[in-house]
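K.L.:
this is a predicted model, with the sequence first.
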Amino acid sequence: MDPLAQLPSELILRIIEFTPTASLAALTRLNHSWNSFIDETHQEAIYSTPGRTYHPLGVRDFTSLKQDGRSFSKYYDNITSCKDLCRRQTLLSKNWSHERPLTKERIIRVGNDPIWRFRPDFQRRVILSTSHSGGLNVSDMDSGRLLWSLDRDVVRPFAHLEYADGIACWDCEWEGVEVWRIGREGGEKVKVLGHDVMTRGFQLSCFGDGEGKKWCLCVVSSEGCGFVYEGLRGDLELTRRITIPTGAVGHLDQDESVVVYSMGNEGYWFYEKGSGENLGVLDPEQAGCEVFFARHPDKRPRRATALGMQDGMGKSARDRTTPLTVQAGSFPGDDRVSLDEDEWGAGMLSGNLFVGVSRGGRLLVCPNWHKLCAEKNKKKNLIQIIDCDSDGSSFDLGGWLSVRDHRVMFEIQDLIYIIGLTDDDHVQASNPTHQEDEGVLLARPSFTTATSIKPQLANPVSFMGLYEDCIMSTYTTLHYRWRREEGEGGAPGPLRALNRIFQTKAVRVLSLAPELDGDEEVEGESGDGEESLPGVDATRAELHSLIAMLAEGEDDEGEDGG
């Protein structure tokens, strides 16, 4: 019996809502009737449902999807139908869910100075960055070309940078935060926000869309107070001064109504932005925990080429990541920092989920922080902790975090960990004894990737981010120092490498966007390299010697800055 001949279309469409995309594709190949029903008559209704795509329903003009600016690889360019959108999102999700996802790589270097903080803007196709020596650089995301910059007299060395949808903030001296409007062609100062106490940290977010879009800047001081600024088009005004305990370490995060401050040994404190009311404290020592552990993997992911200037994304490969196993139970051995003595750094909100990292190498996962705060000091197993192999060296900057789509990214030693969570944001052992058919949600695979070209040269990552189709982070590498010669008539001439190799930090982009045109997948060594600059020839032996020398006498000056 053919359901198409026996059942009304409305009922079939309702059933199809629960049909996996792979089964839907199989139905289109069953016969002409099914193909016509799915891919012709009801294509938009079927492929635009919330379970099939995660773009606004009923999309006919996909220009808005491109303008949303969510993709480094321009993965959503040239989409013509909801079916095409569904296909691309399904392929991307499948790649993210692989224990060794297929990746392409690009290293973006900005000038000769090491990058300190950076922020990408996929809509405007720019990368903003500050450096160890000062200044702000705005670079083209696609070519790496410097578009414009501000010198160190405007932006101090090791300046912390925040950015959201055309508005940038950085700290000027200890008490103030400068607010600027930023575009591809230049920027303009909006105002300087001064404080009567030392600024310890700040975070900028943009909420809403269209005319209802609003920017919110939250600032924290270690002297017992926080500040909330809100406004349109970056014209921020102080709306609330919040009294908090002294000793805030500088890390904070926010959503539309709540700001959370890290208090080091005292955990994380949550406050309502509008009223300044304390909503609760997340103290892992008091909350009661379910414990897991993850050993640093023996097999390390392949690292980027050291020298030169990379042209394009290179070839696809699976060896830029290595699988990471999460096991249930306490970390073996008794040399761990105790939970009551551990110091908590960066923390992040994502809906009901809250995550944080500690100096002792712990990842805290709270699937429902609202419930935990409501429980107050009652001991409930509302948080989970993963103990990791760490000596605390990557915590010099208080740890960096990123959380997106049921994944958490943070740094341990010389690697970046990407921990996969379940659909309800719980940690799950990589090889659970129970199976999915018993009603247990299985976690996404976890894996690692590198932070530098050699473990001996690893410096703490000073920014990292999970995005829809890529992973971005600072990356310690070696490079030629170069300058651009003057061409005819004063025009920019060719790049000329100087006879000096130096250690620096660049932006590394690990793209997970799948191939759409059938390009052959490359396993193992992909061979994607960097185009050498003219006039310099460095042998492999010379590079190994240089790496050994840098590793022995590594200068960390400034790496503990704010």
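P.N.:
Good, I have the coordinates. Numbering: from 1, shown residues only.

K.L.:
contacts, neighbours, all on C-alpha from now
P.N.:
Will do.

K.L.:
quick one, strands of the stretch 51-200 of the chain?
P.N.:
Secondary structure of the stretch 51-200 of the chain (DSSP state E, counting those that start in this stretch): strands located at 104-108, 115-121, 126-131, 136-140, 146-150, 161-164, 167-172, 176-182, 187-193, 199-207.

K.L.:
neighbouring contacts of the fifth one?
P.N.:
What that stands for is strand 146-150. Residues from elsewhere that reach strand 146-150, judged by C-alpha atoms under 8 Å, 6 or more residues apart in numbering: 110, 135, 136, 137, 138, 139, 140, 184, 185, 186.

K.L.:
would you mind giving the strands of the stretch 51-200 of the chain as JSON lines with distance to residue 495 and mean neighbour count added?
P.N.:
Shown next, in JSON lines, are the strands of the stretch 51-200 of the chain (distance: least, C-alpha to C-alpha, whole Å; neighbours: other C-alpha atoms under 10 Å):
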{"stretch": "strand 104-108", "distance to residue 495": "16", "mean neighbour count": "24"}
{"stretch": "strand 115-121", "distance to residue 495": "20", "mean neighbour count": "24"}
{"stretch": "strand 126-131", "distance to residue 495": "21", "mean neighbour count": "25"}
{"stretch": "strand 136-140", "distance to residue 495": "17", "mean neighbour count": "23"}
{"stretch": "strand 146-150", "distance to residue 495": "13", "mean neighbour count": "16"}
{"stretch": "strand 161-164", "distance to residue 495": "29", "mean neighbour count": "22"}
{"stretch": "strand 167-172", "distance to residue 495": "30", "mean neighbour count": "23"}
{"stretch": "strand 176-182", "distance to residue 495": "28", "mean neighbour count": "20"}
{"stretch": "strand 187-193", "distance to residue 495": "27", "mean neighbour count": "15"}
{"stretch": "strand 199-207", "distance to residue 495": "37", "mean neighbour count": "21"}
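
K.L.:
reformat the contacts of strand 146-150 as TSV; add distance to residue 43.
P.N.:
Shown next, in TSV, are the contacts of strand 146-150 (distance: C-alpha to C-alpha, whole Å):
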residue	distance to residue 43
110	45
135	51
136	47
137	45
138	42
139	40
140	37
184	39
185	42
186	44
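
K.L.:
need the strands of the stretch 51-200 of the chain in TSV (columns: distance to residue 545).
P.N.:
TSV is the format used below for the strands of the stretch 51-200 of the chain (distance: least, C-alpha to C-alpha, whole Å):
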stretch	distance to residue 545
strand 104-108	23
strand 115-121	24
strand 126-131	27
strand 136-140	32
strand 146-150	32
strand 161-164	35
strand 167-172	38
strand 176-182	42
strand 187-193	43
strand 199-207	39
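
K.L.:
so which of those gets nearest residue 283?
P.N.:
Residue 283 lies closest, by C-alpha to C-alpha, to one member of these: strand 199-207, at 20.9 Å.

K.L.:
what angle do strand 167-172 and the closest one make with each other?
P.N.:
Angle of strand 199-207 versus strand 167-172, following axes from the mean of the first three to the mean of the last three C-alpha atoms, to 10 degrees, is 180 degrees.

K.L.:
included below, for side-by-side comparison, is a second structure:
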Amino acid sequence: MASPPPLGIDPLLLLPSEIVLRILDFTPVSGISACTRLSKAWHQFIDETHQDAIYSALSKTEHLPGLRDPSKFHQQANSLSRCFDGVESWKELCKRQSLLARNYQQKRPSTTETVVEKSNDLVWRFRPDFKRRIYVSTSQRGGLYVVCMDTHQVLWSLDKEQVRSYAHLEYNQIGGRAVAVFDRWGNALEVWRTVQDANVEACTGKERGIFELVAVLHHDCETRGYQLSHDTLCVVSTEGQGFIYDLSGCAGPEIIKPPLITHLTIETDAIGHLDQDADYVMYSLGRKGYHVHSKTTGAFVGAIEPWKCGVRNLYHIDHPPSEYPNTSLSARVIPALLGTLGRRHVKQPHESSQDRMVPIRVEEGPPVESSSPSAIGARSELEDDDWGAGMLDGNLMVGISRSGRIIIVKDWSACLSHADGNTAESAAEALQLNASLILCKPHDDTSNFDLGGWLCIHNNRILFEIRERIYILSLDENSNLQTGAEPARPSFACSTSSAVELAVPVSFMALYDDCVMHTYTTMSSLISRGGDDDFERARRWFPIKAIRALSFAPVDTARQDQLSGEGQSS
């Protein structure tokens, strides 16, 4: 029998390179870094001989499996800061991703703020397009605006005679083109696409923001909402109908009217919130929960009914207190905007700060003042609740209610009673096993509670609105809730306005690779200031609703010129 190797022998001398590489595949980045400092041989093995093999592994860098060139990663990243531009090696990409992840891991992560308030001062809906570096938005006054993401200059627009006030906006990439959909009076939807095809020509200059009309989709019933993703546009009516259009033709050189591929019969009184994946479309029906249908056949495949999930997994979150509980709006915000007082509360654009995010904690069970779980999960309470926005992300489903409840369902397709391989009994059991309920409770009078209707899931983080705050709730790598004071992935919240008195429900918010974006209520001078003193000037400040972006990317001095407006030319 061979004797074991002596203790302390270098694995590089003992094991084949293939085995060492396999071990390093399971080693965290911090461990890889430590190994490079062990000896010259380890440094050469990791950082010279096998650098690309080690750092290109999916365990070290997040990227699409087919990516071969790290310098092209920025083309698939949804990054506001351009923090992945200029990457030349897998190691450099790993470093930049690690720095971004490290900031997300802080209880109070550092952020830089950008507020876009040019041209469209009453933003209703908006969407960012990172490939073209533009924002597309509709307005409360009417009109559609395309604004450069870097200079904030208007590249193209449609006036209020062409786009109605408070128009909803859907936006997605289809092939090399961006497609925008907005509604007009009379239950019709307009489909537009970019003139430039990103797969054919570079998206630069003003041309990158010019759109052309593809089609107008008319309906003979009241349309309540619509959603665009997976190359399909799903439309819902309050009158028990659903429509699914194939928009893949928008990617081609010719203008082709999107065909209607499925006409569905659904429950009546849909409230307008809907989401889809490649196979299913999910409609919110208020007190009836969330109904799911096949996109191909239109058949009903089951429902997520929160009142049936039981009280097994109950949690709560206490609402963070106001940042300025004892000062008035006029004493705090107006002097700060005029630059005479309160300057310490005003963060200039792109100034890094840890003050914009406050930590939040998920605790097990109902709130302390509740004597029983009924405050969250009693069947009678849940049956009376109104369920609003719902979203699907892989195996994860999330929904929010008017009473401040969040339902999170893992492996949600197993909870559908009519899906292939499922039964009513197995679906009911799966819902009880996989569903969690959270009550988000403000500290003050709950009768004033108002839950916003927007929701987003990205990278196992859930974005939703509670009162004057946006919550960023982090799940673990297995999509489980994290409780207590020291979660592996912290959760936090930010304000929806520059002052709590200005807060109104956000009309769009979303989370991307390095930032969170949302509509933001602040103050601006909308008419001639006039007068010579601060009081005369202050009287002419009015609230506006703008686009706000909070970037989590590490501050890079080399990027400041781009972020300050010297990026793509308008």
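P.N.:
Yes, it's here. Predicted model, so just to flag it, every value in this text is computed and none were measured.

K.L.:
coming back round to it: nearest to residue 261 of the first structure, out of the strands of the stretch 51-200 of the first structure?
P.N.:
For the strands of the stretch 51-200 of the first structure, proximity to residue 261 of the first structure was assessed by C-alpha to C-alpha; strand 199-207 is nearest, at 9.8 Å.

K.L.:
which position in the second structure pairs with residue 6 of the first structure?
P.N.:
Residue 6 of the first structure maps onto residue 14 in the second structure when the alignment is built from TM-score structural alignment.

K.L.:
ignore the last one, residue 447 of the first structure
P.N.:
Using TM-score structural alignment, residue 447 of the first structure sits opposite residue 492 in the second structure.

K.L.:
cool, residue 33 of the first structure as well?
P.N.:
The equivalent of residue 33 of the first structure in the second structure is residue 41 (alignment by TM-score structural alignment).

K.L.:
run a quick neighbour tally on that match.
P.N.:
14 (other C-alpha atoms under 10 Å).

K.L.:
which secondary structure elements does the helix or strand where it lies contact?
P.N.:
If you go by DSSP states H and E, residue 41 of the second structure is part of helix 40-44. Judged by 3 or more C-alpha pairs under 8 Å, 6 or more residues apart in numbering; DSSP states H and E, helix 40-44 of the second structure is in contact with helix 29-36.

K.L.:
the helix it packs on vs the first structure - mean distance after superposition?
P.N.:
The superposed helix 29-36 of the second structure is, by mean C-alpha distance after the TM-score superposition for the first structure, a mean 0.7 Å from where its aligned residues fall in the first structure.

K.L.:
which strands and helices lie in contact with that helix?
P.N.:
Checking 3+ C-alpha pairs under 8 Å, 6+ apart, helix 29-36 of the second structure ends up next to helix 40-44.

K.L.:
buried residues in the helix it packs on, which are they?
P.N.:
By neighbour count on 16 or more other C-alpha atoms under 10 Å, the buried set for helix 40-44 of the second structure is 42, 43.

K.L.:
test my guess that the match of residue 447 of the first structure contacts residue 465.
P.N.:
No: with contact defined as C-alpha atoms under 8 Å, residue 492 of the second structure does not count as touching residue 465 (11.9 Å).

K.L.:
who has more neighbours, the two?
P.N.:
More crowded of residue 492 of the second structure and residue 465, by other C-alpha under 10 Å: residue 465, with 25 against 22.

K.L.:
the more buried one -> the first structure?
P.N.:
The alignment partner of residue 465 of the second structure in the first structure, by TM-score structural alignment, is residue 411.

K.L.:
check which helix or strand covers that match.
P.N.:
strand 407-412.

K.L.:
before we move on, back to that, chain center to the first helix or strand past the helix holding residue 41 of the second structure going along the chain: distance?
P.N.:
Toward the C-terminus, helix 40-44 of the second structure is succeeded by helix 51-55 as the next helix or strand (DSSP H and E). A distance of 31 Å separates the centroid of the chain from that of helix 51-55 of the second structure, by C-alpha atoms, centre = their mean, to the nearest Å.

K.L.:
just tell me the aligned range of helix 51-55 of the second structure in the first structure.
P.N.:
In the comparison with the first structure, helix 51-55 of the second structure aligns to the range 43-47 (TM-score structural alignment).

K.L.:
that stretch vs the second structure, average offset?
P.N.:
Average distance, stretch 43-47 of the first structure versus aligned residues of the second structure after superposition (mean C-alpha distance after the TM-score superposition for the first structure): 0.4 Å.

K.L.:
mean distance of the longest helix seen in the second structure to its aligned residues in the first structure, please.
P.N.:
In terms of residue count, the longest helix belonging to the second structure (DSSP state H) is helix 90-104. Comparing helix 90-104 of the second structure with its match in the first structure after superposition yields a mean distance of 0.9 Å (mean C-alpha distance after the TM-score superposition for the first structure).

K.L.:
quick check: chain neighbours aside, which residue is closest to residue 169 of the second structure?
P.N.:
Excluding its sequence neighbours, the residue lying closest to residue 169 of the second structure (C-alpha to C-alpha, 6 or more residues apart in numbering) is residue 182, at 4.7 Å.

K.L.:
let me see the contact set for the one you found.
P.N.:
Listed by C-alpha under 8 Å, 6+ apart, the contact partners of residue 182 of the second structure are 167, 168, 169, 170, 189, 190, 191.

K.L.:
need the counterpart of it in the first structure.
P.N.:
Under the alignment (TM-score structural alignment), residue 182 of the second structure pairs with residue 170 of the first structure.

K.L.:
repeat that for residue 270 of the second structure.
P.N.:
Per TM-score structural alignment, the equivalent position to residue 270 of the second structure in the first structure is residue 248.

K.L.:
does its match count as helix, strand or coil?
P.N.:
Three-state call for residue 248 of the first structure (DSSP: H, G, I helix; E, B strand; the rest coil): coil.

K.L.:
stretch 457-475 of the first structure corresponds to what range in the second structure?
P.N.:
Aligned by TM-score structural alignment, stretch 457-475 of the first structure corresponds to residues 502-520 of the second structure.

K.L.:
strands along the stretch 301-450 of the first structure, start to end?
P.N.:
In the stretch 301-450 of the first structure, the segments counted as strands under DSSP E, counting those that start in this stretch are 322-324, 327-328, 344-350, 353-358, 362-366, 383-388, 401-404, 407-412, 415-420, 446-450.
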